[in-house]
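Chemist: heads up, no residue letters with this:
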């Protein structure tokens, strides 16, 4: 019988952007000099397909705010939202069912434009598998959740197995102080690239890491906000390398 060539691995859909978009310092770099703040999101969404929002870390978004975001962006656009600090820093995932439910219900107002929810834990919170297991059990089904651990004590097989069981993503974060192991725990990936700048070689290496994990159907990547406005250019350069 004739042999058939192996089916090539399906490339993930990659959405890349920055952490935030409303930065006056980006005028003259990414935004036109005279662009009003009210038009920044619409301009941003014509260049990039996703943004990570920090506003939700401090307060729940109002329905009017979510509607405004949705109206200014095209249908494929996705918002990643950072979970409230009350959940991650004050309650530290304990006894958080009520506030987590309120948050998930509120952000549902984005409809199909809702992307992942990022639970960024404080650096001083060390590994506690039972704490994480209890919290994962209260998350509503169908909501994409990523967890960023900023203590290396969390980087264990037990934690990866818990995330995998609940289809939650290990946020792969890269900074001057800590880099998360590139472990896939969900059908989709979440990257936060937090260094001040990335060379062409750095971008090549990160593109290769994303390609290597064929398990992912979809990948979100967010570059750090900085005043020079390099983040959008870095996001587009990464997308070019990935053919997205």
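Modeler: Looks like it came in fine. Keep in mind the model is a prediction, meaning the values are calculated, not measured.

Chemist: use CA for all of it now, contacts and neighbours both
Modeler: Fine.

Chemist: what strand or helix carries the spatially closest residue to residue 129 that is not a sequence neighbour?
Modeler: Spatially, and ignoring its direct neighbours in sequence, residue 129 is nearest to residue 159 (6.4 Å; C-alpha to C-alpha, 6 or more residues apart in numbering). Secondary structure from DSSP states H and E places residue 159 in helix 157-165.

Chemist: check which helices and strands that helix sits against.
Modeler: Applying 3 or more C-alpha pairs under 8 Å, 6 or more residues apart in numbering; DSSP states H and E, we find helix 157-165 packed against helix 129-138, strand 169-170.

Chemist: and here is the other one:
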């Protein structure tokens, strides 16, 4: 892989930000996490290898402000979080009348300060393609350029949608799944690839050839103007996600993230 323009993960502004969707899976013990490593140190271990994590727990429930403060404090230098927006916004209210919900969530997530990388807004399959509805929701965020939008309904994938996202500076979440393949569509200076698995949702182990293909696409996005490319593996079964992510880092010429001088306080949430 080309080394040009590839800042190492050690740098404060890496070109490629690679991680997994979550880190607390019990079935990763003995596969990714050493068998004897206590669960209280799993985050420390994860953060020594990856520079970001996608937090899906925020989709399912709300957290106290202190939890966000703890997340910020425990993250080593250069480590960031992507938070999945609450399902109340996307899967219950279907983006209708959600301005206050978005503002409340963003107020809490802002407690992460510079550790907050992106917000993932996953649009439920039941949400019809309504550009006005999407635009209104995106404008409720303090900075739409830090929002990656993942669609679960095919008719959202249209030039009109891309143009709306470009106009707001929002990011199209490029999805790899049994239903679709990565497209390489770029709507903002940031790119976001979300890898669910190709043959099976969440339980597909990407082959070396498939990872080479993903690495080439990531490099192509940078060549086309992407300043940062976020890549998260959501194939958590059997520890495939961290294994695939580590291989991808190697293919991209990046080193594992680490900062031994940073404290790692415990998280009570």
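Modeler: All right, it came through fine. Note that the structure is predicted; figures quoted are calculated from it, not measured.

Chemist: circling back to that earlier point, got the angle between the helix holding residue 159 of structure 1 and helix 129-138?
Modeler: Calculated by axes from the mean of the first three to the mean of the last three C-alpha atoms, to 10 degrees, helix 157-165 of structure 1 forms an angle of 0 degrees with helix 129-138.

Chemist: go through helix 157-165 of structure 1 and flag the buried ones.
Modeler: 159-160, 162-164 (16 or more other C-alpha atoms under 10 Å).

Chemist: mean deviation of it from structure 2?
Modeler: When structure 2 is superposed, helix 157-165 of structure 1 averages 0.6 Å from its matched positions, counting by mean C-alpha distance after the TM-score superposition for structure 1.

Chemist: over which residues of structure 2 does that helix lie when aligned?
Modeler: Aligned by TM-score structural alignment, helix 157-165 of structure 1 falls on residues 159-167 of structure 2.

Chemist: what's in contact with the helix holding residue 159 of structure 1?
Modeler: Contact with helix 157-165 of structure 1 is made by 129, 132-133, 136, 169-170, 183, 185-186, as judged by C-alpha atoms under 8 Å, 6 or more residues apart in numbering.

Chemist: among the residues you listed, name the buried ones.
Modeler: 132-133, 136, 169-170, 185-186.

Chemist: show me the contact partners of stretch 212-232 of structure 2.
Modeler: Under the contact criterion C-alpha under 8 Å, 6+ apart, stretch 212-232 of structure 2 has outside partners 1, 14-21, 53-54, 184, 186, 188-195, 245, 248, 251-252.

Chemist: if we use 6 Å, what do you get?
Modeler: 15-20, 189-194 (C-alpha atoms under 6 Å, 6 or more residues apart in numbering).

Chemist: mind listing the helices for the stretch 151-269 of structure 2?
Modeler: 159-168, 208-223, 240-251 (DSSP state H, counting those that start in this stretch).

Chemist: buried stuff in the longest one?
Modeler: Spelled out, that is helix 208-223 of structure 2. For helix 208-223 of structure 2, by 16+ other C-alpha under 10 Å, it's 211-212, 214-215, 217-219, 221-222.

Chemist: quick one: contacts for the residue opposite residue 50 of structure 1 in structure 2 once aligned?
Modeler: Applying TM-score structural alignment, one finds that residue 50 of structure 1 aligns to residue 52 in structure 2. Counting by C-alpha under 6 Å, 6+ apart, residue 52 of structure 2 makes contact with 19, 79-81.

Chemist: excluding its backbone neighbours, what's nearest residue 52 of structure 2?
Modeler: residue 80 (4.6 Å).

Chemist: find the residue at the geometric middle of structure 2.
Modeler: The centroid of structure 2 falls nearest to residue 54 when counting by C-alpha atoms, centre = their mean (4.3 Å).
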